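1. Using only what follows, build the 3D model:
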Amino acid sequence: MPSAHRPALSRARLATLTLLTLVSVLTGCSADPDPTARVVPSASAPGTPRSGQPTASDAPAAPAEVAVPSVGITSSLMELGLNTDGTVEVPPAEEGMTAGWYTGGAVPGEIGAAVIIGHNDTRFGEAVFHDLKKIKEGADITVTDKTGKALHFTVTATESVAKNAFPTEKVYGPTQERALRLITCDGDFDAQGHPVDNLIVYATAS
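-> Okay, here's the model as predicted:
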């Protein structure tokens, strides 16, 4: 059976802008795709005005599309927030060919880590990030915002990690880079048919 990805995120301390405290890590993919992660928005989340930070009137536009030309990926982006239980919303299985931007992270092009999540497979078949494993260091990722402005990111590294060893702070923690992370499932399947790894693509603004 096809599977989907349950990414690991951190629960951030609201009292600090520089440290993230891991509270729980939810991993595992299933044939009924529900890749979720438990988070609490941090004080440095977009939309929280601070001295020297953009306000709503001059904040970057939300992303509308992601493209990875080298592996043939192009997708519109839905916005993913939090469910009532604190887990991250994910694209529904029937929209497996559409990736999603997690609105609790940075807006692509802002300083910070912007996170885009896509299914590898769902019960309906191959999904939007099925070929993401073919991406190479140096590849271009283009994110187009809702105004039509194209932002380019260069892949700096890829990493396949066991779900029980997900590098939460490295992926979601504070950074002074204009960073982008793409996340999907990867690896072999366990006895329950769940992929045992996550594929993480790291990129920075070109």
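2. Every contact and neighbour count from this point should use C-alpha atoms.
-> OK.
3. OK, contacts around Glu159?
-> With contact taken as CA atoms under 8 Å, 6 or more residues apart in numbering, Glu159 is in contact with 199-201.
4. Tell me the one of these nearest Phe129?
-> Leu199 (10.0 Å; CA to CA).
5. Tell me who's in contact with the closest one.
-> Counted by CA under 8 Å, 6+ apart, Leu199 has contacts 133, 158-161, 183-186.
6. Compile the residues you listed into TSV and extend it with columns for secondary structure and distance to Ala62.
-> Compiled in TSV, those are given as follows (DSSP: H, G, I helix; E, B strand; the rest coil; distance: CA to CA, whole Å):
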residue	secondary structure	distance to Ala62
Lys133	helix	26
Thr158	strand	25
Glu159	strand	26
Ser160	strand	28
Val161	strand	29
Ile183	strand	19
Thr184	strand	21
Cys185	strand	25
Asp186	strand	28
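7. What about those residues, which one has the most neighbours?
-> Cys185 (33 neighbours; other CA atoms under 10 Å).
8. I'd guessed that one sits against Asp197; true?
-> Yes. Under the criterion of CA atoms under 8 Å, Cys185 makes contact with Asp197 at 6.1 Å.
9. just curious, which of the contacts of Leu199 is nearest to Glu79?
-> Closest to Glu79, out of all of the contacts of Leu199 and judged by CA to CA, is Ile183, at 15.1 Å.
10. how close does the closest residue to His152 other than its chain neighbours sit to Ser75?
-> Among residues not flanking His152 along the chain, Thr142 sits closest, at 4.6 Å (CA to CA, 6 or more residues apart in numbering). According to CA to CA, to the nearest Å, Thr142 stands 11 Å off from Ser75.
11. So the two - more neighbours on which side?
-> The neighbour comparison of Thr142 against Ser75 (other CA under 10 Å) goes to Thr142, with 21 against 18.
12. Proceed likewise with the subsequent sequence, for comparison:
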Amino acid sequence: MAARHGSPWPGTLAAGAALVLGAWLLHGGQILPPVPTAAQGFDVHGAPIVVAPPMRRAVPTRIRIPAVGVDAPVTRLALGADGALQPPPEEDANLAGWYAAGTAPGQSGTAVLAGHVDNSKGPAVFYRLGSLHRGDRVEITRDDRATARFSVDAVEVYPKKDFPDGKVYAAAPNAQLRLITCGGGFTREGGYDGNVVVYAHLVAGG
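-> Below you'll find the predicted structure:
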């Protein structure tokens, strides 16, 4: 089931279960990835968000998040036969993926990037996503040589069984970004029981 451009994704995309289920922890890892605190959720009393004018559509090629040391190439992701988003190759720990049938980062709408939290060898590209704070910057280089610069609005963690599709994937009238990985609690039987989601808006492009 393909998502229509500019519309929310279907529920099967929201669960994030296709992302690695704690492969490193299952192989003897001892440290859970950071989980966002309630203080990093949406600030309902904060100043209104001013979003920069949207950019034209272009393919993202690299993502940088200085606050957590992310500097990684971006690959295209598609849907599998079951309608779920296919994750980036697990063996490449430093690789993020963009849902290529959806909004491009910087374009008007809600762009979505996903990445593994770990693989069998250790932490992966989005391992520290849960430690981001409001105001941290996300930079996405595109194939038109422009860079879309985003500011983090909130970082939240949701149980996979109660993932808020409408909140995360809703169409936006301006340029928004979502970063998603696995997180929350962990068991050997079920892997991670949640997803960490970073919400951000475009502050500059060019």
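13. TM-score of the superposition?
-> Remark: TM-score between the superposed chains equals 0.73 [TM-score structural alignment, normalised by the length of structure 1]; 171 aligned residues with a CA RMSD of 2.7 Å.
14. which ones are touching His116 of structure 2?
-> 19-20, 87-88, 90, 93, 96, 124-127, 181-182.
15. Please, where are all the helices along structure 1?
-> 168-172 (DSSP state H).
16. any idea what Gln107 of structure 2 aligns with in structure 1?
-> Alignment note (TM-score structural alignment): Gln107 of structure 2 maps to Glu110 of structure 1.
17. What is the burial count for that match?
-> A count of nearby residues for Glu110 of structure 1, using other CA under 10 Å, gives 19.
18. Just give the closest residue to it, not the sequence neighbours.
-> Arg178 (5.5 Å).
19. That neighbour pairs with which position in structure 2?
-> Residue correspondence to structure 2 (TM-score structural alignment): Arg178 of structure 1 is matched to Ala175.
20. just to revisit the earlier point, please identify, among the contacts of His116 of structure 2, the one with the most neighbours.
-> Cys182 (35 neighbours).
21. Now for that one: which residues touch it?
-> Per CA under 8 Å, 6+ apart, neighbours of Cys182 of structure 2: 16, 19-21, 116-117, 192-196.
22. repeat that with 6 Å
-> 117, 194-196 (CA atoms under 6 Å, 6 or more residues apart in numbering).
23. Most neighbours of all the residues you listed, which one?
-> With neighbours defined as other CA under 10 Å, the most crowded of the contacts of Cys182 of structure 2 is Val117; it has 30 neighbours.
24. Touching, it and Phe126? I think so.
-> Yes. The pair Val117 of structure 2 and Phe126 passes the contact test of CA atoms under 6 Å, sitting 5.0 Å apart.
25. quick revisit: now the common contact residues for Thr142 and Ser75 of structure 1.
-> Val66.
26. neighbouring contacts of stretch 164-180 of structure 1?
-> Contacts for stretch 164-180 of structure 1 (CA under 6 Å, 6+ apart): 9-10, 109-114, 203-205.
27. same deal with stretch 66-76 of structure 2?
-> 61-64, 94-98, 100.
28. Count the neighbours of the match of Arg178 of structure 1 for me.
-> 26.
29. repeat for Asp85 of structure 1
-> When neighbours are counted by other CA under 10 Å, Asp85 of structure 1 registers 8.
30. Alignment lookup: it to structure 2.
-> Checking TM-score structural alignment: Asp85 of structure 1 goes with Asp82.
31. and the gap between the residue nearest to the spatial centre of structure 2 and Arg188 of structure 2?
-> By CA atoms, centre = their mean, structure 2 has its centre lying nearest to Leu179, at 1.5 Å. Taking CA to CA as the measure, Leu179 of structure 2 falls 25 Å from Arg188 of structure 2.
32. hmm, back to that, tell me the one of the contacts of Glu159 of structure 1 nearest Phe153 of structure 1?
-> Closest to Phe153 of structure 1, out of all of the contacts of Glu159 of structure 1 and judged by CA to CA, is Val201, at 11.1 Å.
33. Excluding chain neighbours, what is closest to the closest one?
-> That would be Thr158: by CA to CA, 6+ apart, it lies 4.5 Å from Val201 of structure 1.
34. Go ahead and confirm that neighbour touches Asp186.
-> No. Counting by CA under 6 Å, Thr158 of structure 1 sits too far from Asp186 to count as a contact (11.7 Å).
35. Identify the residue of structure 2 aligned to Glu65 of structure 1.
-> Here Glu65 of structure 1 is matched to Arg62 in structure 2, going by TM-score structural alignment.
36. mind checking how far Val161 of structure 1 is from Gly187 of structure 1?
-> 9 Å.
37. before we move on, what about Pro91 of structure 1?
-> According to CA to CA, Pro91 of structure 1 and Gly187 of structure 1 sit 21 Å apart.
38. you'd agree Gly100 of structure 1 is up against Ile117?
-> Yes. Taking contacts as CA under 6 Å, Gly100 of structure 1 lies within contact range of Ile117: 5.4 Å.
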